[in-house]
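Asker: Fold the following.
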Amino acid sequence: MTVVLKKPQKSARKPKGDGHMRRGEILAAAEKIFIAEGYAGATIRKIADAVGVSSTALYMHFRDKDQILMEISSGAIERLLDLNTQIASRPVDPVARVRLMLEAYMKFALDNPNTYQLVFCGGGDQISPDKIADVLALGDRCFEKFSEPVHDIAARGRLRSGSPVEAAEVLWSGCHGLVSLLITKPSRGWSNPDQLMKVMLDGLLHGLVTD
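Answerer: Below is the predicted model:
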């Protein structure tokens, strides 16, 4: 018996006059391809095929795949910065603000697994430092906003160990580690994610902050 291998189907070409292609649709397709193929394996042609446009049409929106990745990264970090800014304005205890920020961060990750894996779990080594500088600066702003209530906790004499910056780094890295594993190792058979996030925050905050 002869086995005929089928070629992967491409998205149907978008008809002319269809408003070209919305940038959001291109970005969503690119996320999946970056994760499946790796940065080196992802090409403009593959992204264009996935959304049903020609490579020429895609170049009308993005000059190269570096720009696509930078826009995905900037968009994700801006959303987190906006969440942190909103939470920072709430008239609540700084420990409560830290907890709310970390909850929002982890929920963002689990609600947007492709974006999170691409932006926060990749090395970004393929992109030149000058191109990624703006994204790194935006990430620093986001971390600084998160660190503000941690500094408030330290100023009140409630930080058990380390400097405010070290405590903020530990809090963030602990939550990052949890959601990264939930996203990249889904077959492990984890407990309920909401409960895991609660236990993580209880352990981190009770360990670092005095009552």
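Asker: When you work out contacts or count neighbours from here on, use the C-alpha atoms and nothing else.
Answerer: OK.
Asker: So which residues of this structure form helices?
Answerer: In the chain, the helices defined using DSSP state H lie at 23-41, 44-51, 55-59, 65-88, 94-111, 113-120, 129-155, 164-184, 193-208.
Asker: Packing partners of the fourth one?
Answerer: What it means is helix 65-88. Applying 3 or more C-alpha pairs under 8 Å, 6 or more residues apart in numbering; DSSP states H and E, one finds that helix 65-88 contacts helix 23-41, helix 94-111, helix 113-120, helix 129-155.
Asker: The second one: which residues count as buried?
Answerer: Buried positions in helix 94-111, judged by neighbour count with 16 or more other C-alpha atoms under 10 Å: 94-95, 97-103, 105-110.
Asker: want to put them side by side, so please do this one too:
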Amino acid sequence: MPKILTDDDIADFRAELCRVATERFAKHGYDGVTMRQLADVLGCSPKTPYRYFKDKADILATVRAAAYGRFADVLEAAAASSTDPAERSRRVGRSYIEFALANPAAYRIMFDLNVPEAMNHPELRREAARARQFITRQAEDLARAGLIVADPQIVGWAMWAGVHGLVVLKLAGLMREGPDFDVLHHNMMRLIFDGARVRPSAAAMPATGRAKR
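Answerer: Purely as a prediction, here's the structure:
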């Protein structure tokens, strides 16, 4: 007689499947992973994963949503830890880096892997948006406090792009011969911040680079 699965049994299997999938997606990419491979690692029938997820895209969307959720929790805690906009921005930036370096598989899944139809996954959309707001909101707070005068949308995305680039270089092992990571991060943020304290003239901005207001 087949075992009757409890809610805990189902939750435990889904969690283990997601753990295995996270590691394999990060290592082999989306196309390099099959449902049969996941079943083999878990020691179950190739059909078993389909009892818990619609298909491989559903698994990827689920693990990406979980990664974004954990990421957003970390950023949210950092944002709530200070009322000073400049200090809050530094703490959010530091928490971003610490999460990424401590969770390289989750970070790669969040930003390097994507299946277009996966964004129809409601949980993934929600958690990705929640994380994104903490990343870019810091520049808006700096602008409201009068600490920067440049377009906060441009500044926020520039800060995000800069930190993401550093993290990718670090995770790829390409910074061994370069400057110290923390020194480079500090100076990159200082350069962006210093530039953001000067409002660029409209005439100096390329038309395609002007932010929509």
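Asker: before we move on, the earlier item: of all the helices of the first structure, which one is nearest Gly17 of the first structure?
Answerer: Judged by C-alpha to C-alpha, the one of those that comes nearest to Gly17 of the first structure is helix 55-59, at 11.8 Å.
Asker: what stretch of the second structure does that closest one fall on?
Answerer: Alignment of helix 55-59 of the first structure against the second structure: residues 46-50, by TM-score structural alignment.
Asker: Run the chain-centre distance for that stretch.
Answerer: 29 Å (C-alpha atoms, centre = their mean, to the nearest Å).
Asker: what's next to it, contact-wise?
Answerer: Stretch 46-50 of the second structure is contacted from outside by Leu17, Met35, Arg36, Ala39, Asp40, using C-alpha atoms under 8 Å, 6 or more residues apart in numbering.
Asker: In TSV: these, plus neighbour count and distance to Ala80 of the second structure.
Answerer: Output for the contacts of stretch 46-50 of the second structure, formatted as TSV (neighbours: other C-alpha atoms under 10 Å; distance: C-alpha to C-alpha, whole Å):
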residue	neighbour count	distance to Ala80 of the second structure
Leu17	20	33
Met35	16	40
Arg36	15	43
Ala39	18	41
Asp40	12	43
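Asker: Quick check: the farthest pair among these?
Answerer: Largest pairwise distance in those, by C-alpha to C-alpha, is 12.0 Å, between Leu17 and Arg36.
Asker: neighbours around the aligned residue in the first structure for Ala105 of the second structure, how many?
Answerer: Structural alignment (TM-score structural alignment) places Ala105 of the second structure against Asn114 in the first structure. Neighbourhood size, Asn114 of the first structure [other C-alpha atoms under 10 Å]: 18.
Asker: next one: the one 10 residues further on
Answerer: Here the number of neighbours of Gly124 of the first structure (other C-alpha under 10 Å) works out to 15.
Asker: do the same with Ala129 of the second structure
Answerer: Using other C-alpha under 10 Å, Ala129 of the second structure has 15 neighbouring residues.
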